[in-house]
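> Structure for this input, please:
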Amino acid sequence: MRTALLSALEPADGGGLRAELSLAGRSVLSWQASLALELGCERILCLCDAPNPAILACQREIEAGAQFHAVRSLHQLVALCRAGDMALVLADGLLPEPSVVAVLVEAEDRWRRGIWTVPVEHPAIADRADTFERIDASRRWAGLSVVGAEIVARIADGPADGDALAILLRLGLQAKIACRPLPEEVLSQGQWQVAARAANIEAREVQLVRTALPMPPFAAPLRALATLAARSIGAANAARGRVLASLVGIAALVLGAVLIAWQQTAAGLAFAAAKLFAADIAEACERLQARIWSAGEAVRWTRVRMLGGASVAAALLCFALVQEGALDARLALPLLMLGLAHLASVKAGSAAAFWNDRATHFLLFALAASFGALAEALALLGLGALTSILLKGYRR
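The predicted model follows:
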């Protein structure tokens, strides 16, 4: 059985415990427990003096996916470990990037045993050297180990009031478990943070947001602006940001349809562009939420909304053409253009980002409609998408 050994004992610089500090609305302990679940842990053992609100909240979060035990003594820890178990040990307050930990510890269908290390004088750990216990003259523990149950069982031989993680480290070194250096880029890119004070939490939240919301190329200007807006909303406010952006988008859609019905086509399409821009913000906030809560449902619902959004966009464009008197074959232009743009967003290589930016497309349509050339703009943009697809195929 895969087991995670966490700790909620170390004090934070500003009072309280490191494990209780909040990152994007979740405790540090909750983040560590989620990491353990992602790595396949079936049981989580948390060293503590007594259950506190962070521990109880963490237990409620994960109890559907794993067993959770608050451990108050070394003997209790030994009693909970079973022969054949593998234990993932994380330092108190450590907030590593989950994908990095997965690469470090996973080896095919099993965990790779090891004690990960960092250089003694590395600048990335200079302000938190007390967290990374010294191993020898040149190395410190990086706060991550994978050991077998036989190592954990020997912890009972140590002092009853000893530091369990420090004892485990020494036992692992005595058992000749391989010491594995942490990759330099992990430290230099801020993917190995310790939550000891507010500044560390802020740095980790910035890293979290950037990982969840990579910037699209500025070939897709409004999608890039939507991503910047979602980043500025932040992880802690992502849920509220998603709801607010969705409501704004609905209001803009209704106004756009009303304006098109009043034959104010350019203004109506501009509001439709605002609706799509708000939808991009809402989608970015949802991706951020999914990253915070490790939710898999977001991807499925995003695809459903993409299909619904494309249908609404086609209907609006057809409505606009009807209002301009286009009751002929030109009504097929919105479907052709949107279909070709979708294909180009998948197959057009470096130009794909632009073809995925529907808010920008609608802004261009609004501009064209102000000159009475909406049908021509649809045809030209459709031809542009087709050209991008063909050029990509030609380069192959």
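> C-alpha only now, for contacts and for neighbours.
OK.
> what about the helices in the stretch 201-350 of the chain?
Ranges of helices within the stretch 201-350 of the chain are 221-233, 238-261, 265-293, 297-323, 333-347, based on DSSP state H, counting those that start in this stretch.
> ok now the second one, how far from the chain's centre?
Between the mean C-alpha point of helix 238-261 and the mean C-alpha point of its chain there is a distance of 25 Å (Cα atoms, centre = their mean, to the nearest Å).
> again, but for the first one
From the chain centre to the centre of helix 221-233 is a distance of 15 Å (Cα atoms, centre = their mean).
> Can I take it that residue 41 is in a strand?
No - counting by DSSP: H, G, I helix; E, B strand; the rest coil, residue 41 falls outside a strand, being coil.
> Would you do the same for the sequence below? I want to compare the two.
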Amino acid sequence: MTFAAILSASRASGDSSGALRASLHFAGQTLVEYQARQAARAGADRIMILVSVITPALSQAVDRLSADGIPVALVRDMVSMVRDAPRDTDVLLVADGVVVAQSHFDAMAEREGNALLVTDDSRASAPFERIDAGQRWAGLARVSPDLLFGTLDMIGDWDLSLTLVRAAVQSGARRVTVPQDDLLTGRVALVETQAEADVAAQTVMSSGSRATYVRGLAEHYLLAPLARLASPALMRTQVPTMQVRIAGMALGAIALVPIELLWPATGFFLLLLALLIAEIADRLDELALRLPPSGWAAFVVPFFAVGGISLAGAGVLATCLALLLAIVQVADRWRRTGAARPWMIFTPASALLLLLLTTWVGAFSLGYEVSMLCVIASVGTIILLKRD
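Sure thing, here's the model as predicted:
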């Protein structure tokens, strides 16, 4: 069953009365933008952000979300909420300034009817809103259309989130209790300042899920682990992902120069570094809950890689090797490698690693011959193990 999401973005942060909690920087974007991406990943088909004033940061967040295909709108008053809220689906309510692990979003999305994410009253849960003598609201609530519109009809100037939560409590909504470990580790938190948001973001980045799809040989065993180590530091410095991706493209183009000057080992090393930078950019997108590109931007650095391999070999074997590697790269990026294991997928990065090693030991031609055998075996494996 589809559902909508209502995000609150009106409370001031603890850093400045002029700033909003929702505009705190979090995982390379604003906090409310991250919440919207979580709701969309959980299955929300429309997202409404309830605001008291429309700031440039909120407008830019909406523009970025819309550009990524996430339907989102800013709502300023109860009249607009009554007009825009869906009357045939449940609504997932997200508290202002809350950081909740994606698993809890997914769990609430699977439920139907009124439900509350709660935590037992303790010192760790003190920042959250108390709902009774023993529990506090942990920032997520799923409410039915009847409860939502029944509350909107009588809400006046009251706080929508807290009024809906109290109405859900009075209606006997089911409760999903958050483990205390999630509070202690920061997987569920309420942030009011940028310092608190930074701490919560570090927790998110350190516990971020790995790719759920099969990667190529070099990517799985070398590039992805290195990217997981480097990306949190870049995320904390707020480096835009596109700038990282462009840096990888520029380095890939520069790597062709030493290859043209007959320094293949230097060129291969620079191409591997360019592919690592591209992998880091993908990891930054993953941490920010954005889908890595699958269009031309995803293939610029691999294009330089296969071009460098062809240029360094300067023969029919090198050209054929580059073409086969390009095919494997497209299959790997578009997740069309079937049931092949990572070590079976011989990507351009894998070939560069092998060619770099054979060049250093003085077996340049042998590296191309072995790479050709590996990529042929890889293509055959992908075809033979293709799922129906």
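> quick one: the helix or strand where residue 49 of the second structure lies to the first structure mean distance?
Using DSSP states H and E, the element containing residue 49 of the second structure is strand 44-51. Strand 44-51 of the second structure differs from its equivalent in the first structure by a mean of 2.8 Å after superposition (mean Cα distance after the TM-score superposition for the first structure).
> one step back: buried deepest among the helices of the stretch 201-350 of the first structure, which one?
helix 265-293 (a mean of 25; mean count of other Cα atoms under 10 Å).
> center of the first structure, which residue is that?
residue 291 (3.0 Å; Cα atoms, centre = their mean).
> That one touches residue 212, doesn't it?
Yes - using Cα atoms under 8 Å, residue 291 of the first structure is in contact with residue 212, at 6.2 Å.
> shared neighbours of these two, anything?
With contacts defined as Cα atoms under 8 Å, 6 or more residues apart in numbering, no residue is shared by residue 291 of the first structure and residue 212.
> In contact with the residue nearest to the centre of the first structure, which residues?
With contact set as Cα under 8 Å, 6+ apart, residue 291 of the first structure has these partners: residue 212.
> what packs against the strand holding residue 49 of the second structure?
Other elements packing on strand 44-51 of the second structure under the criterion 3 or more Cα pairs under 8 Å, 6 or more residues apart in numbering; DSSP states H and E are strand 3-9, helix 31-42, strand 72-75.
> right, and those - which one's nearest residue 221 of the second structure?
Nearest of these to residue 221 of the second structure, taken as Cα to Cα: helix 31-42 at 27.3 Å.
> which residues touch that closest one?
Helix 31-42 of the second structure is contacted from outside by 5, 7, 9, 21-27, 46-47, 61-62, 65, 70, 94, 97, 99, 102, 105-106, 109, 288-290, using Cα under 8 Å, 6+ apart.
> Tell me which residues of the strand holding residue 49 of the second structure come out buried.
By neighbour count on 16 or more other Cα atoms under 10 Å, the buried set for strand 44-51 of the second structure is 44, 46-51.
> same deal with stretch 358-371 of the second structure?
Buried residues in stretch 358-371 of the second structure, defined by neighbour count with 16+ other Cα under 10 Å: 358-359, 364, 367-368, 371.
> closest to residue 78 of the second structure among those residues?
Using Cα to Cα, residue 371 comes nearest to residue 78 of the second structure of these, at 64.0 Å.
> Would you agree the closest one falls within a strand?
No - applying three-state DSSP, one finds residue 371 of the second structure to be helix, outside a strand.
> pretty sure it is touching residue 321, no?
Yes - with contact defined as Cα under 8 Å, residue 371 of the second structure reaches residue 321; the gap is 7.4 Å.
> I'd like the helices and strands packed on strand 44-51 of the second structure written out as TSV, with mean neighbour count and distance to residue 295 of the second structure added.
Shown next, in TSV, are these (neighbours: other Cα atoms under 10 Å; distance: least, Cα to Cα, whole Å):
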stretch	mean neighbour count	distance to residue 295 of the second structure
strand 3-9	25	29
helix 31-42	24	21
strand 72-75	21	24
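> right, so of these, which gets closest to residue 84 of the second structure?
The nearest among these, by Cα to Cα, is strand 72-75 at 8.4 Å.
> Which neighbouring elements make contact with the closest one?
If you count contacts as 3+ Cα pairs under 8 Å, 6+ apart, strand 72-75 of the second structure packs onto strand 44-51, helix 56-67.
> Compare the ones you listed and give me the one nearest residue 125 of the second structure.
strand 44-51 (24.7 Å).
> Could you give the separation of that closest one from the chain centroid?
That offset, for strand 44-51 of the second structure, works out to 19 Å (Cα atoms, centre = their mean).
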